[in-house]
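[1] how would this look folded up:
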Amino acid sequence: MTDRKGASDAGGLPLDDRISRALTGAAVGDALGGPVEGYSPEQILERHGGRVHGIVGPWFEDWRTARPIAPYHKGDGHITDDTLLTHALIRVYEKVRDHLDAYAAAEHLVPELTAEPHWIPELETEAILLQRVFLAEKWLVARLHYGHVDPREAGSGNIVNCGAAMYMAPVGLVNAGNPAGAYAEALDIAGAHQSSYGREAAGVFAAGVAAACTPGATPSSVVETCLSLAKDGTRSAIEAVCEVAARHGDFESALVPLREAITPFDTVGPDYRAPGLGARRPSRLHAIEELPIALGMLLVGAGDYRHTVLGSVNYGRDCDSIATMSGAIAGALGAEVPTEWAKPVAESSRIDLSAPAVSLARVAREIFERDTERRRAHEAMFTSLLDRA
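    I've put the predicted structure just below:
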């Protein structure tokens, strides 16, 4: 697989900049996709009189009552639960200051959901994160806090969706340049939240972010790394979608073909808001839709942030998570996030997009130093064992 054009030439970009662009890229993609989440490309086209090319307002003016199950102010630059959970995971890294696992999710991520209030843009108030996250994320609290389930197994029984994958960018950034390490760490963390192909997607997404941080990386090399690690239906879905994506250089022409490519692997079905009876159940044959489409749009956009994320947004369906993932990888590759999007997202959402990146970069360095010490200790021990042979 070769890149046709425009892949980011950011080989010399330092880690701090990659982390900043990846996290900002994820948050902006999330905010752009939020107001059109759950709708088809045709519905988006009709509602907005054309494709979405930036920040737009809510789908419904009466957003508080239009969908009682989700009384959220999506739009106007508001981040959603994807970014809220991404930043929560960064705060867990700040506490642990080392690699994370399922027990860290139980001991630190669950309190992030239930303890300290944060400004929730879509609720326009301060609240605990538990009051905003979807039912599949509330599962963490029900199973780990109230059910006292083994954290490594707590994800079993939850619906299989992108809930764990959507906030795993920090894992890839902490393991920058080490996709296999990112994959393993994300799988461990996600075991507390998801199972089956939902958990697999978390590992592959983290690996993709880690691969994007490698000097000289391109959209195609990221996809190839993801394929080298992905298993079962997730691998097959990425392969099918990206084979189609490689034929397109414009997201408008790619929207229908990419949906057709993912359809055999997607359990949700054609009506995103009315999934079938077989939806979101464990399977070795299926995959979540969001990650393969995000990687496909990365290829279509050739790593350019604007093209990649707008393709993800206009794809519809779970497009805030798709744009979160594609935006994170594009940013990690070195693509610049447009200031005309990042600034109003930060202002409207009342979040500091810079502080989490600065903090995570500091933690990543500390973890790398620990990893180096551990590796040297292992080398010395193993060498001493060989000498005795």
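
[2] all contacts plus neighbour counts: C-alpha atoms, from now on.
    Noted.

[3] And the helices in the stretch 251-389 of the chain, which stretches?
    For the stretch 251-389 of the chain, applying DSSP state H, counting those that start in this stretch gives helices covering 251-262, 290-300, 305-314, 319-333, 339-349, 355-388.

[4] which stretch among these comes nearest Val52?
    helix 305-314 (6.4 Å; CA to CA).

[5] List the contacts of the closest one.
    In this structure, residues lying in contact with helix 305-314 by CA atoms under 8 Å, 6 or more residues apart in numbering are 25, 29, 32-33, 36, 41, 44, 51-54, 251-252, 255, 293-294, 297-302, 319-320, 322-323, 326-327, 330-331, 335-338.

[6] can you check stretch 353-366 too?
    15-16, 19-20, 23-24, 87, 90, 93-94, 97-98, 170, 173-175, 346.

[7] Could you report the distance from Val223 to Leu229?
    10 Å (CA to CA, to the nearest Å).

[8] one more, for comparison:
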Amino acid sequence: MYVLQDRVAGVLAGAAVGDALGGATEGWTPEQIQERHGGRVEGIVGPFLADWRTARPIAPFHKGDGHVTDDTLMTHALVEVYAKRRRHLDAYDVAADLVPLMIGERRWVPELEDHALILQRVFLAEKWLVAKLHYGHADPREAGVGNIVNCGAAMYMAPVGLVHIGDPRGAYAEAIDIAGAHQSSYGREAAGVFAAAVAAAAAPGAAMEDVRAAVLGVAHDGTAAAIRAVFDAVDAFTADGGDPCDVARVVRAAVAPYDTVGEQYRAPAMDARLPSRTKSIEELPAALGFALARGGDLRAAVLDAVNYGRDADSIATMAGAVCGGLHGIDAVPADWVADVTAASRLDLDAVVTAMTETVREVARADLDRAARRTAALQSLLSREEAR
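    Sure thing, here's the model as predicted:
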């Protein structure tokens, strides 16, 4: 039986555990991960470097040990904005509500092991929101132009998909609007496509093929090409009976031509993260590829993302959200949820409840608006036919 709160919980818990597990391996290669951990990572692990407090490039963040990163901090902040406004959002709400949360309210930041501002944890591409909207007073619809083009907007767009369950195109459009305050080019496009994936996944009766159709139905330019290349490669790989643990190699080879960062993740190419109509962020196609290869199995897809390395936390966040939407909270390993919420001091139940109530309220308003629109169209057509 379909239960809305179960799907909302699946999306948000799947995203959070993916984020926490992937944070421990972010930035490293699959080979380095296997050497460090004596094989594939199969759950929550500690920091990659023992001296993480001072070691570059990790310091001062305590990654691993079940600590969520900025992906979850930003996702939950967006949930707060939805819960406050109880309606669909746009770029102006990012300026009016999301940015003030980033700079005006201290909260527990697990990687800093302290109460701090979200601003003090996020990457430069997210600090851009504060610089452009709070200090620069840029038009929210255009503030993302000029920013680093990365997955920074896409990583927290799962709530947009939830307020558009069953309507991937609506999710895409709203996320594109919201992300205009943060990103441009293929970074903004990925935000829209990820929201569409969540909207499709969390719909009653949805399967991975519905997610596949939804993302290919809305994606444009390099993002569409990258997703299609990954899907084709995964299809061929699984048809040949390849070892599922090798799927990371297949996904990386398929997405590499569209990824501007290059093979050395910590030493990006000179044209990395620049606007382009032919390129894509790596994270979204990779996450969708792992979800497809594993048939929507959350545990397997998240672990593929974790062992992939590179931007593992964001890839696992997206894979976890999509698979959690497909199967609900029971698909998320209960021990992961318990350990991550305890280690990160997350009140996930409260976040899920707030999001579920908002989804219901927005859905009722959408239904009423649709009824009025239907009546208007029927009146228009009947008058035309009567002429």
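
[9] TM between them?
    The pair, once superposed, lands on a TM-score of 0.95 when counted by TM-score structural alignment, normalised by the length of structure 2; 378 aligned residues with a CA RMSD of 1.3 Å.

[10] follow-up on the earlier one: which ones among the contacts of stretch 353-366 of structure 1 are found in helices?
    Among the contacts of stretch 353-366 of structure 1, the ones falling in helices (DSSP state H) are 15-16, 19-20, 23-24, 87, 90, 93-94, 170, 173-174, 346.

[11] These: which two are farthest apart?
    Top of the distance list for these (CA to CA): Val174 and Ala346, 23.3 Å.

[12] Mind checking which of those two has more residues around it?
    Set side by side, Val174 of structure 1 and Ala346 show more neighbours around Val174, with 29 against 20, by other CA atoms under 10 Å.

[13] Matching that one against structure 2, which residue comes up?
    By TM-score structural alignment, Val174 of structure 1 lines up with Val163 in structure 2.

[14] ok, so what distance separates its match from Ala370 of structure 2?
    Taken as CA to CA, the span from Val163 of structure 2 to Ala370 of structure 2 is 15 Å.

[15] Which stretches in the stretch 101-250 of structure 1 count as strands?
    118-120, 125-127 (DSSP state E, counting those that start in this stretch).

[16] nearest to Gly163 of structure 1, of these?
    strand 118-120 (18.0 Å).

[17] wait, isn't Ala254 of structure 2 in contact with Ala236?
    No. Using CA atoms under 8 Å, Ala254 of structure 2 makes no contact with Ala236, being 11.5 Å away.

[18] Which one's more surrounded, these two?
    Per other CA under 10 Å, whichever of Ala254 of structure 2 and Ala236 has more neighbours is Ala254, with 23 against 13.

[19] Please name the residues that touch the alignment partner in structure 1 of the more buried one.
    Matched to structure 1 by TM-score structural alignment, Ala254 of structure 2 sits across from Ala261. Contact partners of Ala261 of structure 1, counting by CA under 8 Å, 6+ apart, are 237, 240-241, 244.

[20] pretty sure Glu185 of structure 1 contacts Phe205?
    No. Glu185 of structure 1 lies out of contact with Phe205 (CA under 8 Å); the separation is 11.5 Å.

[21] Name the residue in the two with the higher neighbour count.
    Phe205 (33 against 23).

[22] Check the spacing between the residue nearest to Gly295 of structure 2 when sequence neighbours are not counted and Ala269 of structure 2 real quick.
    Counting by CA to CA, 6 or more residues apart in numbering, Gly295 of structure 2 lies nearest to Met208, which is 6.5 Å off, once chain neighbours are set aside. In this view, Met208 of structure 2 and Ala269 of structure 2 are 34 Å apart by CA to CA.

[23] Same drill for the two, tell me which one is more crowded.
    Met208 (22 against 13).

[24] Centre of the chain to stretch 159-169 of structure 2, how far?
    With CA atoms, centre = their mean, to the nearest Å as the basis, stretch 159-169 of structure 2 stands 13 Å off its chain's centre.

[25] With stretch 350-370 of structure 1 instead?
    Taking mean C-alpha positions (CA atoms, centre = their mean), stretch 350-370 of structure 1 and its chain are 17 Å apart.

[26] Ok, stretch 168-185 of structure 1 next?
    12 Å.

[27] neighbouring contacts of it?
    15, 19, 22-23, 86, 89-90, 99-101, 186, 202-214, 225, 229, 325, 328, 360-361, 363-364, 367.

[28] that older thread, considering the contacts of Ala261 of structure 1, which is situated nearest to Met381 of structure 1?
    Ala237 (42.1 Å).
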